[in-house]
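Sequence plus predicted model, see below.
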Amino acid sequence: MTEPSGETAPEAPEDVAHEDGAPSAGPEEETTGPEETTGPEGNASGPEEETAGGEDGKAAGEAAPELSEAQAELAAQRELRARIEARKAEKSGPVAGGTKLSGTAADLLAAVRAVEGGSASGSAFFEAAPEPPAAPGPREAVRPPAPAVPVPVPAVAPAPAPVVAPAPTAGALAGVREVLARGGAPEALASRTAAALGERAAEALTEDPWRLLAVSGVRPEQADGFARALLGGACGPDDPRRTVALTVWLLDRAALQGHTALTVDEVRAGLAGHGVPDPEQAVETAVSEGAVLLFQEEEVPEGEAPEDPEEDPDGSGEETGAGDDGPSEPPLLGLDRYALAEESLAEGLARLVRTVTPEEWDGGELERAVGGHGLVLHTGGEAARAEPSALAAAARERGLRTLVTVHAPERLDAAERAAGTAVPLAALLSGTAGPGRDEEGALALDLLVVLDAPQLDVETGALLVEALPDGCRLVLSGDPDVLGAAGPGAVFADALAARVCPRVASRRPDPGPLGELVSGIGIGELNQVEAPGKEVVIVPVRDAGEAVHRTVQLVADSVPRAFGLSPEDTRVITVGHGGSAGTRALNAALKQRLNPGPGRFGGYDPGDRVAYAPVPGRTVAGTVLGADAEGLRLRTADGEVVVAKERVESALRHGWALTAHQAAGDRWPAVVAVLPGDAAGGLSRPWVYTAFGRAERHLSVVHGVDQALPRAVAEVLAPARTTRLRPLLTGLLAVPDEE
């Protein structure tokens, strides 16, 4: 193979691919989701969050207390969800949850149901007072009551009015600063602390200094030092306030890795690692105080496992093992936020399965499956995307109200978007695009097709399914081999493993040398492929410095000259944000070459490519247009947006180079995958499959990991996520509905 510049590149190792859900390589790297850990967002899709530094608790940056556009979008989604919850509460009752609890755990589940019905608050542990918190965030449940009188809905429903919460008052901020100063914590934490703990944050910290762990970026050792400074000898490692806060913190950290729950043993081990003398008692205390929930999933009785709609849907000849006899699931601990989302999602999917009217549809396997079922899963690679699109067109010809939604707005077909037949998922949930809604807040749809379904996290999935009316058909389509959602949960994988609905596997292969390479990676083989059109080029490098240099050369010169593309058509994908060839280092080098400037707008200049995270778990590609009094102006696929100046540091990063999680769901004409030597520990089969599969016409692999790449493709799978959706689904749909 040859490099696009025309120079002869040394031949690559026999195999060229690798992937990872593990933390990215490099001593500086911060991870998000399964790949990187950035902060409370817990996603690999957005800019990494600066953590509090060192033992002194020093923190970089200060979150804006006022309501941001991202918070407004989340609040709008919560209001819609509240209307749907009210509608569900008026019906005969929810479908059984499939859990088996006793004693305190049963009482806690009853409390969860009360929260779900709107009769109780779900934030008992972190609520400092009955007043609403200062600014609704991703960990808060804002559930306003449904309107008393339904209002007619226009053809295209506008986004629900956001719930505006007051910013912390000057007095509240002054009180927080005073308490932080007494505890030796930096003043920069004041706004974030007030936003996390509410108007009475100062009183809350005085009573329980470990509540500082609720502030993003604060680590346990920093909270311990703060508590010692405030309490002196009145605190110790077994202080119940400390053990409860640590239990919640461990589960929050697990969510950054994609888990919605952890086993009790894992939590106990984590507590022991932070010096808790009696981890078992600490867990019991956290459960009894309602800080966390305890779950024991009910084992499906023998003979009642759901029947598999088809014997071997993916042609692998392997069974997932769902419903097999074996040991019962270990007890799990989780936060009410994710427990509610998973139970609501499971009940919503079961509702769709049970309320659809089966019909005989002519056509291919996918059309026949959708005609007879309320939920259908469709798997396949890039070429297989044409099948659900054809299904949607056929359904419209049948007179069904049909919509296609995609994860990345850049993947939308311009004609379909103009016709309103396909919309971005975020716009559909916020109400800025898509069909109208009925008087109960449900989408006016008969069929919804979701592309890139592996990118659905559990909370987004719950919001989407709750918005669908009874009798609506839902098709989840995607490639099961790509990296999973940036947020917690494994919606698509869990639904596949539950085996409670038809699963239609596409037999349509991805074409060309790139398709052949990526298909081999999917089954653990890194094969050399013939690339007469330079579709795949290997660029060996000896160290990270050379990797950065060659990457800039490829993006700025070689690829544009060989393929007639502009640098804007090429994306760089690397293992993580940190390290000597992570996104930070690569973006700095690419900016200097492609768009040099002083960075006078918070480090950005007009023309800079950026990755913008309007909400946790979602990355939007954009270009900087300029700045004004309101903030930084960007041009994105959704139009022009303004990022408030207070959010620029936390929500924005340069976007010439991305992580694989940020890139998942999107594609570009050319991709440069950068694998320096220190990235070997971050590689896995899903990572390589995702990164290499983002290229449409050309892939350059800047290769410095030697045999670690083929080993990762052959042997290293993404770490399994601990979730509850699969057993919940099998419990709900194991026995056919008798009604």
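Nice, thanks for sending it over. All values derive from a computational prediction rather than experimental measurement. Numbering: from 1, shown residues only.

C-alpha only now, for contacts and for neighbours.
OK.

and the gap between the residue located most distally from the centre of the chain and Glu207?
In the chain, counting by C-alpha atoms, centre = their mean, Gly233 sits farthest out from the average C-alpha position, at 41.8 Å. According to C-alpha to C-alpha, to the nearest Å, Gly233 and Glu207 sit 15 Å apart.

Then Ala708?
From Ala708 across to Glu207, the span is 51 Å (C-alpha to C-alpha).

Please say which of the two ends up with more neighbours.
Neighbours per residue, other C-alpha atoms under 10 Å: of Ala708 and Glu207, the larger number sits with Ala708, 23 against 14.

since we're on the residue nearest to that one when sequence neighbours are not counted, how many residues are nearby?
Closest residue in space to Ala708, ignoring its immediate chain neighbours: Ala680 at 5.8 Å, by C-alpha to C-alpha, 6 or more residues apart in numbering. Using other C-alpha under 10 Å, Ala680 has 24 other residues around it.

Put this next to the previous one:
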Amino acid sequence: MTALPRGETPGPSAEDTEDGGLAATGTPADEVTADVSTDDTGEETGTSGEAAAGTGGADEAVTPALSEAEAELAAQRELLERIERRKAEKEGPIPAGTKLSGTAADLLAAVRAVESGEKTGAAFYDSPAAPPAPRRTVQPPAPARPRTTDAARPAQGVSPEAVAAAQAVLAEGGAPESLARPAAQTLGEQAADGLRADPWQLLAVPGVRPEQADGFARALLGAGCGPDDERRTAALVCWLLERAALQGHTALDASVVRAALAERAVTDPDAAVEHAVAEGVVLVFQEGLDPTASTGPDQQDQDEQDGAGERIGDDATAVADGTGEEEQPVPVLLGLDRYALAEESLADGLARLLNACEKGTDWSPAASAAPSPSAAELIRTVATGGLVAHSGGEAARAEPAALIAAANGLGLRAFGATHSVDGRHRLATAVGDPTAAVTLAGLLSGTEGPGRDGEGALALDLLVVLDAPQLDVETAAILVESLADGTRLVLSGDPGVLGSAGAGRVFADVLASRACPQVVSRTPDPGPIGELVSGIGIGELTQVEAPGREVVIVPVRDAGEAVHRTVQLVADSVPRAIGVPSDDTQVITVGHGGSAGTRALNTALKQRLNPGPGRFGGFDPGDRVVHVPAPGRAVPGSVVSADADGLHLECAGVPVVVPQDRVESSVRHSWALSAHQAAGMRWPAVVVVLPGDAAQGLSRPWVYTAFSRGERHLSVVHGVDEALPRAVAEIPAQERTTRLRPLLEALPTPDAAS
């Protein structure tokens, strides 16, 4: 890249008139920096996941009849409930903590001495009780599967009576009454009774924090609650794991959970974890012994008799290494049943597809006619494999497109599913057949694609899932369970981009486990942007030549200047100098908050591009927005109008009505997006904003994702000095704790299976 001295930063002057407000193309690695997103998978994206973030899904989604995958998961949960009932019927329930020994038992005895009054102890809280501060209504997350449009979906069947009863209990405990509906939707019709008996159930409502639930519990229970109340500790364990899921984890090391409990004033974390396991709040897994031998409910019953509680209190379980001299520690993981069941169901389903492939069709003519060597390799690999992983950059998307076209030419029912509507359009163009491209949400809901056969399976022979890194584990489990035996599945994507908004790292685990054939594309991304992004992928921020101003660096001194220069680029410089209109230019920044986050940038861009009073809850006709109907799904659109029914949007040509009470939580302006929201989509021009306060949140996957969203042009509003090259070179993807990889590694190889 050509260096651009800071003193020559183009501004709205004669220099701006000369070069269209764009700096000289390229900069040295030490002149580019980036911003940080701390909540890509949080409230703003509805995520965390899928977060979090992320984009994807169809413009509209409808809830079908219960699918086979959903029915299977429901059956597994019913099994858990039966086991719990069987445990409750046992004679002489075991008092909490009786199986503890050593330090854990001493700590539990000390706590009980304090609670009984035999000894004095520190106060539960350092400050007096205070009701939680009022905040806006928190909406509950919808289940991680396709659902009806918000306008058509009832409030999850919650009756007005249940909401009113919950409201009364919340008011009694000093909690915001606006939580009544989310609480009733989360906890069910008996939410009021449940909250009164166990106030810490309030932690299950999205957005509620432990200190708020503690204040609510103190108001209802008074002196009857304490830091080691088993209701509190069980709720905290569940809350910790749910919060970890927003960061992508499907399980956590038991030592991590215990440390977090200690930070929340729990005096005996070992006893708290033991109680949570005994109550079925969490499941225990000992990875390394046997990837399929999780401590599920049935095994848990036996473990209770064998004193498994003592093992949970240790950092790891010791396993003989075969020499008789040493023992190797095996991590003990804690996880919620929903993610445990999803990962195990997914692993079983992938094994079923891997070993049930029909190989009678002759694919050799199609491979010979492939447009590239990598496409030919992919076709030959799919001909003999029921499960194939394909990796590559943006240009490599042409290879699965060629595979789909070849399979359809052989008379097979082949489809490609993408994470976003934009991805679907690009795939349809590459395949040359609009009917062969669908969104993943549309495929599962039945609004797009072939529909289902008489047995409930998707009526297809080959499915290629593009944007595979955006697959969360629950969606992947439902998808795989929807595929019939003999169906070929190809997971295709770029390993360098950000992961899913939801829990899990499906694509990365499949690649790491090497459980199936893998095809790595040899097709490079073209042009200066492709060269820049390819270097980032291997940890190098290289200089690139950009004679057509494909890559432009705009240094800034502070966040205020970053916002000003971004507005100038989108509204004037890029359209004039590059020829890309404002409507086709996307701004990407690290986070939603801060002086140069998506909120600040969207406010400034609206004032310049579509000024108005915001008479529809802050929105005006023509506003560019993103609709987040469910966690991990961000659907671009524009505002049309508003009436008593709600806010009327147009998303990719499809009308969508968002009810008034959902507008605040599910609709955002979208001239500026986070990188998680932008994943899976591309625009002719992209402006990446990297203010100085975002340096600590930068990582190689974030930079890779943001920089690769532009097709023709990339402007980098740079204000983080050395942080960008350091992030690219030294900060890889954040590790996620999952169980899918060891489950897949335990599968027999295709050769062994045959």
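Yes, it's here. Just so you know, these numbers come straight off a predicted model, no measurement behind them.

Please enumerate the strands of the stretch 551-700 of the first structure.
570-574, 609-612, 620-628, 631-636, 639-644, 652-654, 657-659, 668-675, 695-703 (DSSP state E, counting those that start in this stretch).

Would you mind giving those strands as a markdown table with mean neighbour count and distance to Ser430 of the first structure added?
Listed next are these as a markdown table, based on neighbours: other C-alpha atoms under 10 Å; distance: least, C-alpha to C-alpha, whole Å:
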| stretch | mean neighbour count | distance to Ser430 of the first structure |
| --- | --- | --- |
| strand 570-574 | 26 | 28 |
| strand 609-612 | 25 | 17 |
| strand 620-628 | 20 | 15 |
| strand 631-636 | 20 | 17 |
| strand 639-644 | 16 | 15 |
| strand 652-654 | 24 | 21 |
| strand 657-659 | 30 | 26 |
| strand 668-675 | 26 | 27 |
| strand 695-703 | 23 | 30 |
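
Now do the same for the residue nearest to Ala708 of the first structure: its match in the second structure.
When the second structure is aligned by TM-score structural alignment, Ala680 of the first structure is paired with Ala695.

any idea how far Ala723 of the second structure is from its match?
Using C-alpha to C-alpha, Ala695 of the second structure is found at 6 Å from Ala723 of the second structure.

swap in Ala74 of the second structure?
From Ala74 of the second structure to Ala723 of the second structure the distance is 47 Å (C-alpha to C-alpha).

before we move on, the earlier item: compare the strands of the stretch 551-700 of the first structure and report which one is nearest to Ala383 of the first structure.
strand 695-703 (11.1 Å; C-alpha to C-alpha).

if we can go back for a sec, quick one: contacts for the residue farthest from the centre of the first structure?
Residues near Gly233 of the first structure by C-alpha atoms under 8 Å, 6 or more residues apart in numbering: none.

Map it across to the second structure for me.
Taking TM-score structural alignment, the alignment pairs Gly233 of the first structure with Ala223 from the second structure.

so that match sits in a helix?
Yes: according to DSSP: H, G, I helix; E, B strand; the rest coil, the state of Ala223 of the second structure is that of a helix.

could you check the distance from it over to Asp229 of the second structure?
Applying C-alpha to C-alpha, the value for Ala223 of the second structure to Asp229 of the second structure is 11 Å.

go on, Ile538 of the second structure?
From Ile538 of the second structure across to Asp229 of the second structure, the span is 50 Å (C-alpha to C-alpha).

try Leu463 of the second structure
Applying C-alpha to C-alpha, the value for Leu463 of the second structure to Asp229 of the second structure is 50 Å.

To which residue of the second structure is Asp208 of the first structure aligned?
Match for Asp208 of the first structure (TM-score structural alignment): Asp198.

Burial check on that match, number of neighbours?
For Asp198 of the second structure, the neighbour count with other C-alpha under 10 Å is 17.

ditto for the one 5 residues further on
Leu203 of the second structure sits with 21 neighbouring residues when counted by other C-alpha under 10 Å.
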